[in-house]
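>>> Build the 3D model from these lines:
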Amino acid sequence: MALFQRLRAPRRPIGHALIACLLLIALALSACASSTSGGGASSSAPIRIGFSITETGPQSAPAKFDLQGYQLGADAINAQGGLLGRKVQLVYYDDQGSASTAVQLYQRLITSDKVDLLVGPYQTDLTSAIAPLVTRYKMAMPAMAANLEPFSGRYPYLVQSITQTPRYMIPVIDLAATKGYKTLALLIQDTAFPLELAQGIKQEAAARGIRVVFEATYPADTNDFTALVLKAGAAKPDMIIGATYLADAEGIIRAARASNVNAKLFAFSIGPVEPEFGSALGNAANGILGTTLWFPTLKTAGNAEFVQNFRARFGRDPDYHAAMAYATMQALAAAVKMAGSLDQTKIRDAYLKLDLQTVAGEFKLNNLGQQLGYQSYVLQWQNGKQELVWPPAVATSPVQLPHPNW
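Presented below is the predicted three-dimensional model:
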């Protein structure tokens, strides 16, 4: 205040040189403020999209497909001119599959890195852990968490970018019903996604007149499935279905084969969809069913180009995780363009209004942010490769059932 008074009431006239100096200082301060202020639409700096991903840990195989889908999606956005006249840049860290680490990393992304946009990590457990943080900072975030709880209205800035968990294995139950199978043994990993998936399986089975004759959960770090599989086999079910990830799906198959436990149908949620499933199990993979949310032969918008570009960029075929992540980036771009700014509430509202055709199918939400558009399909390992077998309208090969004895 004293400086302000001295400038207003100087004791002697201020020279032209001093006035010019003060003007130069003011201009310099103004330029500095403009260059360090939060990114506006006129800034040439890239729009930064932050997330954590499981690059190491038990779930790293499917999570790396998520990462590559995000990367290819960012490439596509930039090839089309970016967002709001700016390129996009990914900022990501390895959460190692740890919920506590994911929370720390999203805190860093929001408060230290000050990213402009967020997308979600791999796994429902991690999304549930970061949901309160994302909501507190009011950051709109599309998340590839299939369970419904994070999108039940408690966390209004989250939107679901993948098929709802209860719908994952409905096509498997439909297929089993057409074959007249009546009994089911259900093996469930004791984590968030498999537990909710199991509820969906049981509800659909009951609706189709299929009876659960054996049910058991097991810890995520289980390595020996022999006793579990023998108990399931003793119930003589028509089907053995696993609410699983990759490692436990492989473990259950190895134990069933070693113990000569047979069923007419073996199906697993996450596991058979991964290329590693076939390379790890060899001939034992043949005949096994899995669920997928996408397939390279589907006639979805831009799918053939996506597959071609993914192979060129990463030297391997995509799986459904990669396709869903790429579709997430497609939805993010559409929401930001609809919002016309980086205002997070406007972007969240734009997500809820989208009805978008992506490589994974139709992206469409209800007013809670739950996914309504995407569906699931059944694949089967046949002669060492994956074939889409259900529903028949999109199948690349007829389903081969019953499962042959080991």
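>>> only C-alpha atoms for contact and neighbour calcs from this point on.
Fine.
>>> what about the helices in the chain?
Listed in chain order, the helices of the chain (DSSP state H) span 2-8, 16-36, 60-79, 99-107, 124-136, 170-178, 192-207, 226-234, 246-258, 275-281, 303-314, 320-339, 344-353.
>>> please give me the structure for this one as well, since I'd like to look at both together:
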Amino acid sequence: MRASPPWFSRNIIALSAVALSVGVLAACSSSGSSSSSSTSASASASATSSANTTPITIGASLSLTGDFSADGLAYQKGYNLWAKDVNAAGGIMGRQVKLTILNDASSPNQVVTNYQTLINTDHVDLTFGPFSSLLTTPASAVAARSGYAFIEGAGGAPTVFQTPQNEADHNVFDVSLPVADEIMPFVNYIASLPASQRPKTAAYPMAQDPFADPPVQLAQQKLQALGVKTVYSNIFPAEPSSYTPQADNVAGKAPDVVVLGSTDVPTVAAFMKAFETNHYTPKWFVAAAGPDQGAAFITAVGAGNADGMMVPNGWYPGYNNAQSQKMVNEYVAQYGGTASDVNADVAEAYSVGQVAEQAIVATGGTDNAKIIAYLHSGVTLNTVQGPVKFDPLGENGASAAFMFQWHDKGTKFTQVLPTGAQGSVTIIQKAPWATS
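All right, here's what the predicted structure looks like:
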């Protein structure tokens, strides 16, 4: 296990892929009260199932249309793939899983309506989260009012955990890396460089979003402390009409580094196109989200333009974890493409299901109060993203932090940070635009 990087704002440990695998195996070998694997949980549960064979109903709202649709559709695949695997193995405690997924059209208002419907009309047993912190915050409040555990994988912004509902009910559980720390591996990489090799200037454009902004703001604070001059920092409306003017302003400053607060592929693609039009290429270009979207990203920006684009995450298709590799193979078999086309949304959604499954088995059913207490008990759970252990507010304190980069003309999505971690390759600077 690697030591924590020097500037992580929480107890987030950047682990190598091998170290993570060792941690998962160690967790599997520990006592049943502290951990359980998803696969063994299903087998054990099926063997000891009770007379109750009614389906376990799980409701979720996802952005199947609208601004977050690329992510929402990937989440749908992840949830469905998990349910398919569970049901093929005999269900959970002998009960099949039935998913009900409603479309929120990327709207905070609609996501509230959807969870009210799922809980009060459909009377689902459990709820899974939507995509984005923007939607998770109001959705989790609906769940809290009804006493539901809210297990999710894409709501890691501080605002999600600091709501009055979660501080009172502690019902939110995010299986993924906390948002604020995501870009710290890049900051620590810059800190490791000799002063003469560090960037001199940086820009921090941010779409107005609780997911996009916190990691960029923390990166700005830390890079400024290293002597990197801020030449541009602005939060703009998360609307397509805002993207090109903001990108033009950044290009006019010509900073060495651009750290973009983005939530989706269209935001990143618009900035890349504007930079190309302005004949400006930053040396380092980090986006909070977008480049991790695999085929959706490459299709939008072109394979030649992808080289050197960086994005943080806690998972990637080549992650050396047996559960993860099995999921990736199943995804490719069902949906086609290659392993590189499997984006992190799929793994996040699949991990939500795995955590819920282990909690159901451990507590003997779908009593939400018991599940909430169990998930706050300090137990370490296993997922395709690695270990999960929730702190008092529901953040995953055992999550890993990596930076990834597109290489070889957009054909390889590779781990580059932390430097020296198992699986990390040499980081490159942003390649010139393919059509400039």
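>>> which of the helices of structure 1 is buried the deepest?
helix 320-339 (a mean of 24; mean count of other CA atoms under 10 Å).
>>> Give the aligned range of that one in structure 2.
Taken onto structure 2 by TM-score structural alignment, helix 320-339 of structure 1 occupies residues 344-363 there.
>>> what does stretch 93-107 of structure 1 give?
Under TM-score structural alignment, the match for stretch 93-107 of structure 1 is residues 102-116.
>>> I'd like the distance between the residue lying closest to residue 155 of structure 2 once chain neighbours are set aside and residue 205 of structure 2.
Once flanking residues are discounted, residue 155 of structure 2 sits nearest to residue 133: 4.0 Å by CA to CA, 6 or more residues apart in numbering. To residue 205 of structure 2, residue 133 of structure 2 is 19 Å away according to CA to CA, to the nearest Å.
>>> cool, and residue 371 of structure 2?
With CA to CA as the criterion, residue 371 of structure 2 and residue 205 of structure 2 are 40 Å apart.
>>> Next: residue 105 of structure 2.
Using CA to CA, residue 105 of structure 2 is found at 25 Å from residue 205 of structure 2.
>>> the more surrounded of these two?
Comparing residue 105 of structure 2 with residue 205 by other CA atoms under 10 Å, the one with more neighbours is residue 205, at 27 against 19.
>>> can you tell me which residue in structure 1 aligns to the more buried one?
Using TM-score structural alignment, residue 205 of structure 2 sits opposite residue 187 in structure 1.
>>> try residue 82 of structure 2
So, by TM-score structural alignment, residue 82 of structure 2 is matched to residue 73.
>>> That match: what's it in contact with?
325-327, 329-330 (CA atoms under 8 Å, 6 or more residues apart in numbering).
>>> Then residue 141 of structure 2?
Counted by CA under 8 Å, 6+ apart, residue 141 of structure 2 has contacts 165-166.
>>> separation between the counterpart of it in structure 1 and residue 203 of structure 1?
In structure 1, the residue matched to residue 141 of structure 2 (TM-score structural alignment) is residue 132. For residue 132 of structure 1, the distance to residue 203 of structure 1 equals 30 Å [CA to CA].
>>> Could you do residue 27 of structure 1 as well?
Taken as CA to CA, the span from residue 27 of structure 1 to residue 203 of structure 1 is 68 Å.
>>> And for residue 342 of structure 1?
In terms of CA to CA, residue 342 of structure 1 sits 41 Å off from residue 203 of structure 1.
>>> ditto for residue 229 of structure 1
23 Å.
>>> Equivalent analysis for residue 282 of structure 1, please.
33 Å.
>>> Right, I'll call it a day here.
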